[in-house]
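Undergrad: Sequence and computational prediction follow.
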Amino acid sequence: MKNNYEFTPIEFREKILQDLEIRISDSIILVCAILIASIGLNMNSNAVVIGAMLISPVMTPILALGYGLSVLDSFVVRKSAKLLLLEVAVSIIVSSLYFMISPISYPSSEIISRTSPTIWDVIIAFAGGVAGIIGARKKQANNIVPGVAIATALMPPLCTIGYSISVLKWEYFLGSSYLFVINSAFIIIATVIGIRVMKFPVHYKVSTNKNRINLFLLVISILIMIPSIISASSLVQDSVRKYTINNFLKNEFKDYVILDQNYKNSQNKLVLTVSGKKINASKMNNLKESLSSYGLKKVTLEVIQIPELGNLKGEELSKYLDQYIQNKLDENTDKNIESKKEKNDSSKQINE
């Protein structure tokens, strides 16, 4: 009865080998997925990026690699590793070429979100790998593997690598590469564990020591997790600090209009632009001393005061608002100019 719903170990191996065959149709699908994902990242469209992940075939060799390592099948391991490396290379090359010719060079939020992986990405990849191998063994069509492809996001990090190469942003390159390594490695590890739990027989042609492979996977998983834990810790600290700053402003500046707030991480300084009654020296000292009660003991406070807007005359208010808006426009212009300059410098280096 079981065979009516799930592949037997022999059938599953045959299915894996069939999926690892390099076909022209699969190559075209891969290129299409790369272009769709690159455009989605470029245009900051989450829906388009999800569409690219649904049609991407990158998931197949990763699951196959985990299967091969679990049953000690060196033939499957070699074949899946070659296909994975080929798909990764094609993805990076095609996405790099796209971003080189794209007129939009600034990093969208979709791109930036793929450059700072955390421990949660490890958990998602591992859970996705477990679900993926269970879904892959079922004979009936199901939405498990496509769902895993969306959750683990294998294609967007590869396209982000292509973007970072095109604009020579090496911090983005390292972050997106690390995210792809996390996703791939923990899908493989979860697949190995899943196959072992399913009690697939070890391949008869191989006599490799299983304990040695287990130790290798354990060491690799620990080494990969360490940076993600550090990144997650930093993210949690930023979230806590943001919450405490908002709480501080809500309680201590409730009688003021906060026109602008800027936390300078490098200087550990909170800069506020407020409108309201003048803050005298005594009250400023009290505000600075109250920072410690909000868990912001090491944060320095700088307050830029402007006259209360209600007391300004029509011309003065109009002049102030015009100046404030112009300052914001100048900030955005400077950012755009800097982004264009980086793009031009990158293009010159590439041409050279």
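TA: It's in.

Undergrad: contacts, neighbours, all on C-alpha from now
TA: OK.

Undergrad: Ends of stretch 109-128, what's the gap?
TA: 24 Å (Cα to Cα, to the nearest Å).

Undergrad: same check, this time on stretch 265-272
TA: First residue to last in stretch 265-272 (Cα to Cα) measures 14 Å.

Undergrad: Kindly report the same for stretch 17-27.
TA: Criterion Cα to Cα; first-to-last residue distance in stretch 17-27 is 17 Å.

Undergrad: now do stretch 272-290
TA: End-to-end distance for stretch 272-290, by Cα to Cα: 16 Å.

Undergrad: What helices and strands are in contact with the longest helix along the chain?
TA: In the chain, with assignment by DSSP state H, the single longest helix is helix 210-252. Packing contacts for helix 210-252, counted by 3 or more Cα pairs under 8 Å, 6 or more residues apart in numbering; DSSP states H and E, involve helix 119-137, helix 170-197.

Undergrad: here's the one I want to compare it with:
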Amino acid sequence: MPAVLARRGRFGRWWRMKVIGSVDHDAVLRQVAEEAGWSWRYGFMIVVSMALSLLGLLMPSVAVLIGAMLVSPLMMPIIGLGFGIAVLDVADIRKSLFALAVGAGLAVGLSALLVALSPIQTITSEIAGRTRPTLFDLLVAFFSALAGAYALIRGRGNTVVGVAIAIALMPPLCVVGFGIATANATVAGGALLLFLTNLVTIALTAAFMARLYGFGRHLTPRNTTFQVVLFAGAMLALSVPLVAALRQIAFEAVAQRQVRSAILSRFPDDARISQLEIDYRSSGVRVRAVMLTPRFDGGADRALGAQLAQRLGRRVDLHVDQIRSSLDPQATEAAQIAKAGSGIASARDRIVGQVALVTGATPDSLAVDDEARIVRATAAELPGLPAVGYRAVEARARAAAPGWTVEVVPPASDAPPPVIGFTAGIADVRAIDDAAWLSARQGRVLAVLGGVAAQREALAGAIVARGGQARVGDAAGGLRLGWVSDGQP
């Protein structure tokens, strides 16, 4: 024990003499005082950075967001706040907080105005990714502060350390403005929490680095005990969002382990989780999973939902897509790769929702074949629209579900088949296509009636060639189509 204390003492003396002694504390504090406050240049760069960040969020474009990071001026006020905390200089703290408050207010206000005037108000992936703090966001803020404080202390203030800090601050400010403009309290509140959490993390980390390099209260004897107490209270208040974020992050880490463990324990040992998505909401947890399993478990959703709700103490909305897999490990791996490549779960839900929206059907009524990527829907009745008119509805549904085959079944109707017109003795090809489509979708057989035998056979063959069902009927009257009922036309 004495040897350990001796080594610590030697290291402490070396640190004070060689490391702290090599720092020009007065020069660093002067630089902080000059650059951490408000200026018109600072305001101009806030506006430019805000505009670029907003464009990058709406497009969305990572390249544009990187451009916003390069010009963001938020580095020095945050570092100044951290150094003010380290030396307990209330004047510097006040000046840095003023610059941050005005800059943040300017960014939020202008971004809200631009979004309100913009025709693009869609929540993109970049916006959604900044609506709540995660462990990775905290790590970004932490390492950003380490880089910024070290560069300033060691005389490398011109290093572009504002890039990483801008990742943690400017885009969330723009998302706050987006949420205000679109009256979306969830988006605005989540982004504001992310901003405050990262701000406090950066400031406290910078303060730690400053104290580590010898910056302390002895360098600014102007403060009073009242100011120190007031400052401590303010820092405790600012730490509230950080504590809340850490609690949420801890819950999410526990929840993810619990969800994975519960799902795996429900299925056989050789089953695998191909994909797992967890959405943590304020009122509950939404779980979507894809399971490769040798046998199906019909009661898995209900049992797992109840089990996880009891474990997590929150309402759980759970659904597991079960895919039968071979016991052969190579076949299982191939199925997992194929399923992952198709972008299932959330992509499947989106496709089903789009088809239901276009056809007017409920999502639960759709028949979905995941392996063949086929969706079949019975369209809601549109008054006045003939049966073949639903072919256009099918075309719109297919456009809304790229990569999938969509089949739309017209609502039940006793309407007669399309009339086949003739021009110079040549049948209307579009009418034949419509008749074949209607026969295929309704699963009914067409009877080709009238005319001469050669015409009836040719028309029936054309319908069958297009995927419909047709048979040759009697020869009475002109050439026409009818429905076969109970085996007879």
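TA: That came through fine. If you're wondering where the values come from, they're calculated on a predicted model, not measured in any experiment.

Undergrad: Select, out of the helices and strands packed on helix 210-252 of structure 1, the one closest to residue 316 of structure 1.
TA: helix 170-197 (44.9 Å; Cα to Cα).

Undergrad: helix/strand/coil for residue 262 of structure 1?
TA: Here residue 262 of structure 1 is recorded as strand under DSSP: H, G, I helix; E, B strand; the rest coil.

Undergrad: Residue 271 is in contact with that one, correct?
TA: Yes. Between residue 262 of structure 1 and residue 271 there is a contact under Cα atoms under 8 Å: 5.2 Å.

Undergrad: Please dump the helices and strands packed on helix 210-252 of structure 1 into JSON lines; it should also carry distance to residue 160 of structure 1 and mean neighbour count for every row.
TA: Shown next, in JSON lines, are those (distance: least, Cα to Cα, whole Å; neighbours: other Cα atoms under 10 Å):
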{"stretch": "helix 119-137", "distance to residue 160 of structure 1": "16", "mean neighbour count": "21"}
{"stretch": "helix 170-197", "distance to residue 160 of structure 1": "6", "mean neighbour count": "22"}
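
Undergrad: which residues touch residue 161 of structure 2?
TA: The contact partners of residue 161 of structure 2, by Cα atoms under 8 Å, 6 or more residues apart in numbering, come to 75, 144, 147-148, 151.

Undergrad: That one -> structure 1?
TA: Aligned by TM-score structural alignment, residue 161 of structure 2 pairs with residue 145 of structure 1.

Undergrad: can you check residue 25 of structure 2 too?
TA: So, by TM-score structural alignment, residue 25 of structure 2 is matched to residue 9.

Undergrad: which SS class is the closest residue to its match other than its chain neighbours?
TA: Of all residues not flanking residue 9 of structure 1 in the chain, residue 200 sits nearest, at 6.0 Å (Cα to Cα, 6 or more residues apart in numbering). Put simply, residue 200 of structure 1 is coil when judged by three-state DSSP.

Undergrad: Check the burial of the aligned residue in structure 2 for residue 55 of structure 1 by counting its neighbours.
TA: In structure 2, the residue matched to residue 55 of structure 1 (TM-score structural alignment) is residue 71. Using other Cα atoms under 10 Å, residue 71 of structure 2 has 18 other residues around it.

Undergrad: residues contacting residue 71 of structure 2?
TA: So residue 71 of structure 2 contacts 45, 48-49, 163 (Cα under 8 Å, 6+ apart).

Undergrad: what's the distance between the closest residue to residue 138 of structure 1 other than its chain neighbours and residue 149 of structure 1?
TA: Counting by Cα to Cα, 6+ apart, residue 138 of structure 1 lies nearest to residue 6, which is 4.4 Å off, once chain neighbours are set aside. According to Cα to Cα, residue 6 of structure 1 stands 21 Å off from residue 149 of structure 1.
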